[in-house]
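**Student:** A predicted structure for the sequence below; I have some questions about it.
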Amino acid sequence: MNSLVQTAWKRFQNAFPVILFFFVLFLIIVEGFGLQYAIVVSVFTTIFQTQHTKSHTLSYYVKLLLNSYILCGLAFLSSLNLPLCILLNFTVPFLLVFLHSSQFNQKGYFSYAMIFVFLELMPPTLSTLPMELAAITVAVFVLGLSLQLYARLFLKTSEPWAKIRLGIGELADLLDLIASGNLSDDTSARLRRLEQDFHRLSYGGHGFFALKTETSRLYDMLAILFQRASYLVTDTSWKNSVDEAHIDALHRLAAYLRTVRDQMSSENNRALISEARAFLNGMNLENGRLRIFFRSFLHMLILILKSETEPETAAPPWQKLSLDDTIAGLRRRCTLESFEMRFALRLSVVMTVSYTISYLVDITHSYWFPMNAFLLLMPAFEESNYRMKTRPVGTAIGCLFVYLVLPNLHTTAGQFVFALAALSIMYCATPGTWNHPIFSTCYALTLASMSIPQTTAISMRLLCLAAAVVLVYVVNHFVFPTSRDTMFRFNMRTLFRLHNSYWEIIRQTLYGRVDLSSAREILTYFHMIYGEAAAYINSLPDSEEKSAGQKTLIVLWQIFSELEQMEFLIQTGYVDSRAFDSLLDLAAACQKRFTKGSHTPLPELRETSLPSADGEPVSAADLTAGRSPLVIAPSGNLDLDYVIRRYLKNAESVTAAFGTFA
């Protein structure tokens, strides 16, 4: 019993800011504009609930206000006639998901979609539209004041360098473990976790229409730094040829990283950069794998230290928007396999069907049908199925409560107290659980019973919910379903496509067109997809399929690390330009091998190119014609040739998996 009371008290403490915001906004809106605008309170309380633990700038509130005006206007237009109702209820939800959500931020659409959907429940007329816009303006103003006050009182300022110092300190400890020979699975897992953490931190700067920021670029580089250390652990081929000089170099690097952690600043890192360059210039390691690691690692660390003391020239917002990244994001979304397209279509179908029926059926409170459908349909297939079980249970219990309690409340004030108390408890419950809709139902039915008979309100609530469950069930199962298994297969295909995209980055670098922004975008997207695929495969019960999937993912990660190292060696001038033709042939051959429908073999790397039957060297054209495997001449750089051989060995081991998922 004590634990139950403690849990309830903890939930109330967490929900209290939301409850307080609701009461304040409810009093302001109802007293200032009237009870018919109470729907605005529910919408902006939900926004406060999802945003109060985050920091926001003035631009966020301006964007929210302008978008709210637009969505209010669209809600008004959708009520004018049936064609507009159908058109807008299909296009608006589709665009909101397409532009604001992603596979890694699946509910990014929710706040804006809720504004549109809920304002449609009781759409404004031409005469009441100015009043509704005024109510929205007041709500955004109160929301802004409340969020800023909460941030000042309770939120700690997030400082990027604090996260970076923690990460670099842990990396130094791990390098000492590596130097001591402790290459355990735990060491590898800790490094990959650090890498994934910084890829997630940088992901916000790679979203659709996201502005490029220095912080995002910094997180990108940190993620690459950890990736290079992590790859050193997974590639154990270097362990048998290390000596005391190699071990000492790793310990020195760990000690240097601790110095970086303690002394780096946003004002002057010249001493740290000079030490890194001296380390780099004085390095004379015989082990090729370690030599590649030290060069790539220290080069990236120098870039990180310079990034804060030598920031890029300030640019206006429109110049910070990467057109290439936006086009790449649009291409990823414009496929029936993408999460954004599949869920956008499902939500559009549900909203179009439900609001069209609500428009055509002249029954009071029929808008509960689209409202329930909107709340039942979630981006995740499994979550929608779960809500279709829990929401009917909670709604039925809520209807029973209202049926028993409301007849005993004889005054309007008493009914308001009951409704507001129920809603306060609702904010303490977890959305999607069976108890959450109990209290939302009590609130909605109490207000509805003020204008229609109680039994009619209860009947309509249950009927609309039943219709919503049927509609969402059909759409969730038959209109582009997105189960976890479906998304896993799509993720695997995406990883192979990104492999080919990174080869294209290497090709462009060989032609002299270096695009660091696109390279970082692909790397971040690869690792976000990789993390989601790994989470799914690790959640499966032990089986041969699980083991094979885990092995394939690890090798794909190694392949991408090797591609990134090739790109580094080419960018930094370690490769003779005379080897570029062979590398271009290699890129074309590897892209061809990992293209759907292709069965051509991967190329080979030997001392010299072998002649074909007619005495001419085998070319990429021969390969694409399927006549012979391509034999690539060495690049002339021992480090690059080492990476290429590792890449070809690993790539060969996942060709069967590519055939399965392509």
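**Tutor:** Thanks, I have the structure now. Nothing here was measured: the structure is a model prediction, and the numbers come from that model.
**Student:** CA only for contacts and neighbour counts going forward, please
**Tutor:** Will do.
**Student:** Determine the number of other residues adjacent to the nearest residue to Leu121 once chain neighbours are set aside.
**Tutor:** Nearest residue to Leu121, sequence neighbours excluded (Cα to Cα, 6 or more residues apart in numbering): Tyr367, at 5.4 Å. Residues near Tyr367, counting by other Cα atoms under 10 Å, number 23.
**Student:** Let me know whether Tyr367 touches Ser358 as I believe.
**Tutor:** Yes: in this structure, Tyr367 is within contact of Ser358 by Cα atoms under 8 Å, at 5.8 Å.
**Student:** Might you report the residue contacts of Ala75?
**Tutor:** 116-117, 119-120, 123-124 (Cα atoms under 8 Å, 6 or more residues apart in numbering).
**Student:** Which one of those residues sits in the busiest neighbourhood?
**Tutor:** Counting by other Cα under 10 Å, top hit in the contacts of Ala75: Phe116 with 27 neighbours.
**Student:** Can you tell me the element that one falls in?
**Tutor:** helix 110-121 (DSSP states H and E).
**Student:** same deal with Asp485?
**Tutor:** Using DSSP H and E, Asp485 sits within helix 484-510.
**Student:** and the next helix or strand after that helix, what does it pack onto?
**Tutor:** Remark: after helix 484-510, the chain's next helix or strand is helix 516-539, criterion DSSP H and E. Applying 3 or more Cα pairs under 8 Å, 6 or more residues apart in numbering; DSSP states H and E, one finds that helix 516-539 contacts helix 185-203, helix 323-333, helix 484-510, helix 544-571.
**Student:** Comparison target below:
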Amino acid sequence: MKIPFFSLDYIKDMCRASLAPTIISIILLPVLYIYFGIDNVLIAPYMALMYIRMKGYVDVDKSHIKPFFLHLFIGIIASIAGLTVLNALIINLIGGIVLTYLLTDEYNPSSYFPYLMAFVFLQLFPTTFDKIPLRLLAITFSYLVLYIVLKITMPKFVTSKIVVLIKDGFLNVSDQFKTLSKGEEIDFNKSKYELFEICRDMNRVIYLSEKSKFYAFVILFQHLNNITNDVLQRKYLLNDNKEYFKNLSDLFIDINENFSKNEYDEIIFSINKFLIEEKFSYEDLNNYFVFLLEYAIEIFQYFKDKSKKSLKETSKDFFIDFKKINHYRVSLNSFKLRFAIRMGILLSLSFTFIRAVHLEKSYWIPMTIFLLLMPFYEESKKKAAQRFKGTIMGIILCSVLFFIFKSTVSHIIIIGVSTFLMYSYADFTLLTTYITCYAIGISTLGETSGDYKVIFLRLLYTTISILIVLFANRFILRNKNYYEMENMIFRLIDINRQMVKELKNILDGEYNPIKVRELVYLSYLISGKMQIHNDPTCNEEELRILKAFIFNNNKLTTLLGHESVLLSITNEEKIDRRFILKNISKIEKILNQMEEVFKSGAKYKDYYSEGRLETVLLKNTYVNIQMSNCLIKSEDSLNALKRLNKSIKRNL
């Protein structure tokens, strides 16, 4: 385990990550302990965790109301669950299943964690029925502190992740056009992949923050990434359009600078000026450039106008229906439902056990079970090993500290330092070390003896909990990363089928741009999820093969989206309908083969050669050439899937 303790940048990053959640904990712990009682001190750690979750929100003011009322609701049912053994059995079973299922996001599987942590932690120190209002008041106070810290540390708009990504996108596009202006025939794959990564990260942040209005920038960047490739396919155009590319590069620099200042009028003026003064030498590409720049004007006009009327009128063009995107059927094949049932069963049994037997510090059993019970088997297995190792390290550290420091004040100091350190490290073993110090410090708060007994119980209950979690994850509705990755691949293939269907619809006079945008958006989300579910033991070559498939498949999806736009804006006489339909038919066959390849493993019927597909263009127009590119990229995706299929470890 290599930790760069002596790296100044590392120390700065560590302090920056830990400072705000540590402040929240330091403020809340003594106040909760003194004014609301020891029953409510565990509100502090999950509120600090909520800060980490909410700091990524684009607009804190519009994102805090729902979590607040959800915490109040959880506070009520968790308090009631702790009143009797029967309550613990029933409420943890039903509540654990329902809360886990509803709060686990398909594309962000850990989204349930801070809320379920509240549900579990509030039961660790149960309260009486008459003190439930006091607990709700403690939650309200704690959430107010959380909100104030968020407002101080997260200035509106300027430092939000999504705006930083948009600015990175503008700079990437500017650099691409600057390179073209020099007439250099270079490999653009690195720049294109960087912009692809920016778009994918934007998709993720947009989805998590529910700010779909920013998705228009993803669409814009996707098209700009495509158009530079179109230019490179016609290298004879480079010399004739050097000045055009130079001015276009400067335009995106200006857009980036003015976007930082929210100077939307300046941006719109600059784009209009460029459209008046500049023209690309190749007519079809010029029309495409004009289309994209006019689309950019629409985006900035939208951001300029803050009136409710304008928002309502333009929402259909810039917003994504997140409920439709996140639709997931209630089925045992859903990892969410399988995980929720497993969580509900284990929470119900563990809390019922500790309420019935009243063993000292036995609340550590449901707490550790919750912390180790992950949606997927591989994650739980890895975390269980790290948890045991970190617990041993934490116990050794606590033994030394508590031998020297025995007072309540010293315990609070240890808790504070542990809080800072446990938000500093991404490594789960070190994190567990400091969590152990934190937990033992909380558990012995106000006590003057019995520290070593608590340490022994910590080790005992951790061991028992690890064994329970490993058994449950293996034998109770097991989820494996490979199963989920397989589902994601089939869904990506299905998305491309739907994109091809939209091309047919356009030829029949029906164009649904919102559907096309949603499909591209969903493709990026699923691609990000595939990397989450990749085998953590894979080597660099296997990871490269996975990324190659993701990149090729997303390129195919965006090219199909690109073709749908071209078909919708191109005059009918320039469209060779027979050629388009013939290529669509070939793409459909390739998509069928992709599904067959992954279903049957390495044994498959080879419909096409490994080389580039040969196509004859009856009309050498831009829209037909792009249709040919879609066909070529579909074979690239097929070949990438073949390589991925051979490299995946099928630990069934």
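**Tutor:** Received, thanks. Just so we're clear, the structure is a prediction, and the values are computed from it rather than from any experiment.
**Student:** Where do the helices of the stretch 51-200 of structure 2 begin and end?
**Tutor:** All helices of the stretch 51-200 of structure 2, identified by DSSP state H, counting those that start in this stretch, fall at 65-81, 85-103, 113-124, 132-153, 161-181, 189-209.
**Student:** Contacts for the last one, please.
**Tutor:** Helix 189-209 of structure 2 is touched from outside by 56-58, 108, 161-162, 165-166, 168-169, 172-173, 176, 212, 214-215, 218, 221-222, 225, 322, 521, 524-525, 528, 551, with contacts defined as Cα under 8 Å, 6+ apart.
**Student:** Just the buried residues of those.
**Tutor:** 56-58, 108, 161-162, 165-166, 168-169, 172-173, 176, 212, 214-215, 218, 221-222, 225, 521, 524-525, 528, 551 (16 or more other Cα atoms under 10 Å).
**Student:** returning to that earlier point: now the residue nearest to Leu121 of structure 1: how far from Tyr112 of structure 1?
**Tutor:** 18 Å (Cα to Cα, to the nearest Å).
**Student:** ok, now Met264 of structure 1?
**Tutor:** To Tyr112 of structure 1, Met264 of structure 1 is 41 Å away according to Cα to Cα.
**Student:** do Ala422 of structure 1 as well
**Tutor:** According to Cα to Cα, Ala422 of structure 1 and Tyr112 of structure 1 sit 25 Å apart.
**Student:** Next: His599 of structure 1.
**Tutor:** In this view, His599 of structure 1 and Tyr112 of structure 1 are 47 Å apart by Cα to Cα.
**Student:** again with Tyr355 of structure 1
**Tutor:** On the measure of Cα to Cα, Tyr355 of structure 1 and Tyr112 of structure 1 end up 17 Å apart.
**Student:** Between the two, which is the more surrounded one?
**Tutor:** More crowded of Tyr355 of structure 1 and Tyr112, by other Cα under 10 Å: Tyr355, with 28 against 20.
**Student:** What's the more buried one aligned with over in structure 2?
**Tutor:** Counting by TM-score structural alignment, Tyr355 of structure 1 lines up with Phe351 in structure 2.
**Student:** The helix or strand harbouring that match vs structure 1 - mean distance after superposition?
**Tutor:** In the assignment (DSSP H and E), Phe351 of structure 2 maps to helix 335-357. Superposed on structure 1, helix 335-357 of structure 2 shows a mean distance of 4.2 Å to its aligned residues (mean Cα distance after the TM-score superposition for structure 1).
**Student:** ok, the aligned residue in structure 1 for Ile38 of structure 2 to Leu285 of structure 1 distance?
**Tutor:** In structure 1, the residue paired with Ile38 of structure 2 according to TM-score structural alignment is Leu35. In this structure, Leu35 of structure 1 and Leu285 of structure 1 are 77 Å apart, going by Cα to Cα.
**Student:** do the same with Gly207 of structure 1
**Tutor:** 41 Å.
**Student:** Which of the two has more residues huddled nearby?
**Tutor:** Neighbours per residue (other Cα under 10 Å) separate Gly207 of structure 1 from Leu285, with Gly207 holding more: 21 against 16.
**Student:** Count the neighbours of the residue nearest to Ile297 of structure 2 when sequence neighbours are not counted for me.
**Tutor:** Leaving aside its chain neighbours, Ile297 of structure 2 sits nearest to Ile268 (5.6 Å; criterion: Cα to Cα, 6+ apart). For Ile268 of structure 2, the count of nearby residues is 21 (other Cα under 10 Å).
**Student:** so who does Ile268 of structure 2 touch?
**Tutor:** So Ile268 of structure 2 contacts 297, 300-301 (Cα under 8 Å, 6+ apart).
**Student:** what helix or strand is it on?
**Tutor:** Taking DSSP H and E as the criterion, Ile268 of structure 2 maps to helix 264-277.
**Student:** Residue nearest the middle of structure 2, spatially speaking?
**Tutor:** With distances taken as Cα atoms, centre = their mean, Arg204 lies nearest the centre of structure 2, 4.5 Å away.
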